[in-house]
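coords below, sequence missing:
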């Protein structure tokens, strides 16, 4: 920097200097006034602290009839404080939570030549939306699903909690029958799902009451969802019965029918044998009617004995079920089910046994946090009219990785829907083969 670039000191005249001195004097006076106010506040605080200390000492010295210290909040005060805090939390929380999932499916079917030629097929499985929430004692739960071939209501109910142990629901509710919430571990459920006795939903009322170690469920189900004889349904519902022939046979006859006015009762006891072992034995009963286009077509009943056992990382599910549809039409040989945009067929009476075992393994493999290895076995037998038994075995593993959940299933079955067969094959169709498939279901849940 040259001398020509150096800054030049400013020059003030006498009037400017006098003005600056006056401003400084004013600032000094303001500072002294603030210091005086601060000293007064400190003195006042010191006096208040002394008074509070004296009051605390006096309160500690008081003992009148062993009454609690009045300066401490009573249980009523604590309850009021908690209610206020809960009310604030409820106000700040969203009353209805929105969730859902997007799922894709890869399937390689050994019994399908086209599937073998293309080394399997990758398809869009499901897009679903969930609504769940609670305002005071009123609860909402609903789920809508979109498939390539249909849209369905999975469930949709409004509930009221009369007490912490007693809940009543109305709407499209889960049928409380057998092991809950599921009687299986795999994507394909157990064979009882395809007979309408696992993860089934219908329109009506249901209630759950917990009494200590006991859980009691009951339901009155007016009719299926949707109310009719079609196939646009998540649940496997009876939509009619036929004479047992193949639908392509010119002598084939079918009569529409749907379950109505079904009553269900279920009881389950939780026994914690020790820190590692918990047993949940239970019984389920069901009774209802079938109604056709204009008349009653018969009655039906079912019952089941079931057990869930948890030991350390192991889980066991066992169930025995027996059901019978007493139809007025003597020509009725098979039930017709409607779901997933197609019809399947089943016996009018049968017995069933299911067994599923699973082992949960926590891991730390990148985003993967849990593996669940399982094997589910089902058998439906002692069917009416000597119809061949059904069996299915699913070996697989489910994987949890953050919001991603995946099933890897190897399925073997005979006379099993979705595995190249039916619970009740057409009369004269011959001995069904054992069919196999490999399936991967991948979903993102939010």
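Good, I have the coordinates. The model shown is predicted, which means the values in this text are computed figures rather than measured ones. Numbers count the residues shown, from 1 in each chain.

please count neighbours and contacts with C-alpha atoms only from this point.
Noted.

so residue 35 is in which element?
According to DSSP states H and E, residue 35 maps onto helix 14-61.

quick one: secondary structure of the spatially most central residue of the chain?
Centrality entry for the chain: nearest residue to the mean C-alpha point is residue 181, 8.3 Å, by CA atoms, centre = their mean. What DSSP: H, G, I helix; E, B strand; the rest coil gives for residue 181 is coil.

the residue nearest to it when sequence neighbours are not counted in helix, strand or coil?
With CA to CA, 6 or more residues apart in numbering as the criterion, residue 181 has its nearest non-adjacent residue at 7.3 Å, and that residue is residue 199. Assigned with three-state DSSP, residue 199 falls in the coil class.

and residue 199, how many residues sit next to it?
23 (other CA atoms under 10 Å).

how near is the residue nearest to the centre of the chain to residue 405?
18 Å (CA to CA, to the nearest Å).

and for residue 225?
In terms of CA to CA, residue 225 sits 28 Å off from residue 405.

which of these two has more residues huddled nearby?
Taking other CA under 10 Å, residue 225 and residue 405 do not tie; residue 225 has more neighbours (25 against 18).

quick one, what contacts that one?
Contact partners of residue 225, counting by CA atoms under 8 Å, 6 or more residues apart in numbering, are 153, 172, 201-203, 233.

try 7 Å this time
202-203, 233 (CA atoms under 7 Å, 6 or more residues apart in numbering).

comparison target below:
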């Protein structure tokens, strides 16, 4: 009897140890899921739209977005789906990738992720972005594999992208229903390589100096041949948790050489996003400068205001094409979960900030171009 009781107690003890170990492993391997998003509305008043001026502007729906982050057994998921009105492309995936962290300082992302080029995440402080966004070099997302190594002082990223945000496979034209600008129309981006390196200086690493390189192919649906494209950029950014100031400076150049048919040798390509295409010069340089100042406010409703001025100059390297400018002066109001951008956006040969859409980034309207203003308020609740 004693031996039997001792055996039962031993088995119960071993079972409890096994259960404890099993429970600890399950707790450690328990999947995590975080769901968030935003709902935004927009008011705008454009000086070149007479009917809108008579109405006193328009106020309506901007976007509903859903964000998902998850992790299980060392594999992470990051995805963001956005739904705009049909006139701005409807619903599409803004980003979405699988991620594995090799260590605290290195990771790999596979899927629709941000292209490592220039100042990230944004080369701007305002709701309109800067000039670089509108020709595909700010917050661009493509389909591929990216490796990131960041030890605090140095960061480098290397990426390979098989294609852009293609929604239609095969020989059909790429859809402009997407978040970031890519080459569309009769050309398709493919087989792109990116490399970016940055060095952070100062005691609190507040000074960032970086360089980016990009090269890829451009498949023409008519000639069934690949052209080439390449770009490079250098940048400087000042940011510090101990300072209210933020400075962003960037200079970049790009060249696109599509393989058009001999009787259709154009000096521009189509680019598209938000449901519509426009033409962009094959060659150019873009210079941007942004300055922002954050003013903390300790009230129940308002917690801070960030004032900013963001300027972009687009120098087109094609004879007969008039250059483009944009400048956004404004402020971001932070109120709990709400963020309100109030922008005075000025454009000169800028398709989103003027009456000329299709050719603003090519010939423009030589001899008859004026600066135009769009006053814009974007209010969003982020959860």
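Received it, and whenever you're ready, just let me know what you need. Keep in mind that this is a model prediction, so the values were computed, not measured.

TM-score them against each other, please.
Their TM-score after superposition, calculated using TM-score structural alignment, normalised by the length of the second structure, is reported as 0.85; 346 aligned residues with a CA RMSD of 2.1 Å.

can you find the partner of the residue nearest to residue 181 of the first structure in the second structure?
When the second structure is aligned by TM-score structural alignment, residue 199 of the first structure is paired with residue 139.

in this structure that match contacts residue 123, no?
No: with contact defined as CA atoms under 7 Å, residue 139 of the second structure does not reach residue 123; the gap is 8.1 Å.

residues near residue 229 of the first structure, how many?
The criterion is other CA under 10 Å. On that basis, residue 229 of the first structure has 21 neighbouring residues.

whoops, residue 285 of the first structure was the one
That count, for residue 285 of the first structure with other CA under 10 Å as the rule, works out to 21.

ok, now which ones touch the aligned partner of it in the second structure?
By TM-score structural alignment, residue 285 of the first structure lines up with residue 213 in the second structure. Residues in contact with residue 213 of the second structure (CA under 7 Å, 6+ apart) are 194-196, 231-233.

got it, and residue 315 of the first structure?
So residue 315 of the first structure contacts 309, 357-359 (CA under 7 Å, 6+ apart).

map residue 75 of the second structure onto the first structure.
For residue 75 of the second structure, the residue aligned by TM-score structural alignment is residue 138.

how far away is residue 272 of the second structure from residue 137 of the second structure?
Computed as CA to CA, the residue 272 of the second structure to residue 137 of the second structure distance reads 13 Å.

what's the match for residue 113 of the second structure in the first structure?
By TM-score structural alignment, residue 113 of the second structure lines up with residue 173.

SS state for its match?
strand.

that one and residue 158 touch, don't they?
No: using CA under 7 Å, residue 173 of the first structure is not in contact with residue 158, being 9.3 Å away.

rewinding a little: matching residues in the second structure for the helix holding residue 35 of the first structure?
Aligned by TM-score structural alignment, helix 14-61 of the first structure falls on no residue of the second structure.

circling back: buried ones among the contacts of residue 213 of the second structure?
Buried residues within the contacts of residue 213 of the second structure, defined by neighbour count using 16 or more other CA atoms under 10 Å: 194-196, 231-233.

name the nearest of those residues relative to residue 262 of the second structure.
Nearest to residue 262 of the second structure among those is residue 231, at 25.0 Å by CA to CA.

just list what whichever strand or helix holds residue 114 of the first structure packs against, helices and strands only.
Secondary structure from DSSP H and E places residue 114 of the first structure in helix 113-117. Using 3 or more CA pairs under 7 Å, 6 or more residues apart in numbering; DSSP states H and E as the contact test, the elements touching helix 113-117 of the first structure are strand 96-109.
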